[in-house]
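Colleague: Below are the sequence and a predicted model for it; my questions follow.
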Amino acid sequence: MNPTPCPCGRTSANPQGQALTFDACCGPCHAGIAAPDAESLMRSRYSAFVCGDIPYLLATWHSSQRPVNLALEAGAKWLGLSIKQHRITGQDTAEVEFIARFRVGGKATRQHELSRFVREDGRWFYVDGDVL
């Protein structure tokens, strides 16, 4: 059991708003359980960036847009994720607007993106996104 807070920063619904552990939040998705919605998949993908889990990132990328391989920014320190909006756009499509903060070589960066997701055979996949 992994008692550390989940990198995605999701908090519990209780009044204290305590951070969920990785095992209670993104861990099940990384273990192969389908994300219940696009926002959960987005959060689990952020956690995968933090953990350097390239196989998970590729597996959750829709086959129409998936790169052959993926190299993560060396030395990136992930600082936090903020979900601005999760919008259902169709029966099996959704969008998630987020801001991911990270630092590379001492320089702070914000990735503000509107990402598109599709559900196929009960599983959500990241398709692509627009940097805002």
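Modeller: Received it, and whenever you're ready, just let me know what you need.

Colleague: hey, let's count contacts and neighbours off CA atoms from now on
Modeller: Will do.

Colleague: What count of nearby residues applies to residue 2?
Modeller: By the criterion of other C-alpha atoms under 10 Å, residue 2 has 10 neighbours.

Colleague: That one - that's part of a strand, no?
Modeller: No: counting by DSSP: H, G, I helix; E, B strand; the rest coil, one finds residue 2 to be coil, located in no strand.

Colleague: What distance do you get for it to residue 105?
Modeller: For residue 2, the distance to residue 105 equals 29 Å [C-alpha to C-alpha, to the nearest Å].

Colleague: can you check residue 118 too?
Modeller: Distance of residue 118 to residue 105, given as C-alpha to C-alpha: 34 Å.

Colleague: got another, please set it beside the one above:
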Amino acid sequence: MAGSKRTPRARACPCGSPSYAECCGPIHDGKPAPDPEALMRSRFSAFALDLSDYVLHSWHPEHRPPELESDPALRWVRLEVLESTGGGLFDAEGFVEFRAHYRDGGTPGVMTERSTFVRHDGRWVYQGPV
């Protein structure tokens, strides 16, 4: 699923982890996210790396848009996970509250969201904001 010209195999992960290859890289390549927080981090990294196919694939099919349009002026630059609940081995849903920092045409901005993640066909997917 990876395959962007911006994929940083040998450096820090856009989600804030020291290593893309040990963090979001394997999830972008098809390894299931072990919990909602890992999926949230992988989605943020996918937005940062312009991996729209992965973002769509990680969205619940009943809630995902038909396509995503890339905005070359928008850059996702930093993720803060504020809280992560649920998403354990026997849970069917989990929640992640986060702050995503971006630059839009050079102007900084922040998006805050509390997201719902659910199990669908045996894997975690993003359902939407709470």
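Modeller: The structure has been received and is ready for your questions. Being a predicted model, the structure only gives us computed values, none of them experimental.

Colleague: ok, now which ones touch the equivalent of residue 75 of the second structure over in the first structure?
Modeller: Using TM-score structural alignment, the equivalent of residue 75 of the second structure in the first structure is residue 77. Residues near residue 77 of the first structure by C-alpha atoms under 8 Å, 6 or more residues apart in numbering: 50, 102-104.

Colleague: which of the residues you listed does the second structure keep?
Modeller: Contacts conserved in the second structure for the contacts of residue 77 of the first structure, using both residues aligned by TM-score structural alignment, their matches' C-alpha atoms under 8 Å: 50, 102-104.

Colleague: Now for the residues you listed: which two are most distant?
Modeller: Taking every pair in these and measuring C-alpha to C-alpha, the maximum separation is 12.8 Å, between 50 and 104.

Colleague: More neighbours: these two, which one.
Modeller: It is residue 50, of residue 50 of the first structure and residue 104, that has more neighbours when counted by other C-alpha under 10 Å, with 18 against 13.

Colleague: so where does the more buried one fall, helix or strand?
Modeller: Taking DSSP states H and E as the definition, residue 50 of the first structure sits inside helix 38-51.

Colleague: Equivalent analysis for residue 84 of the first structure, please.
Modeller: strand 77-90.
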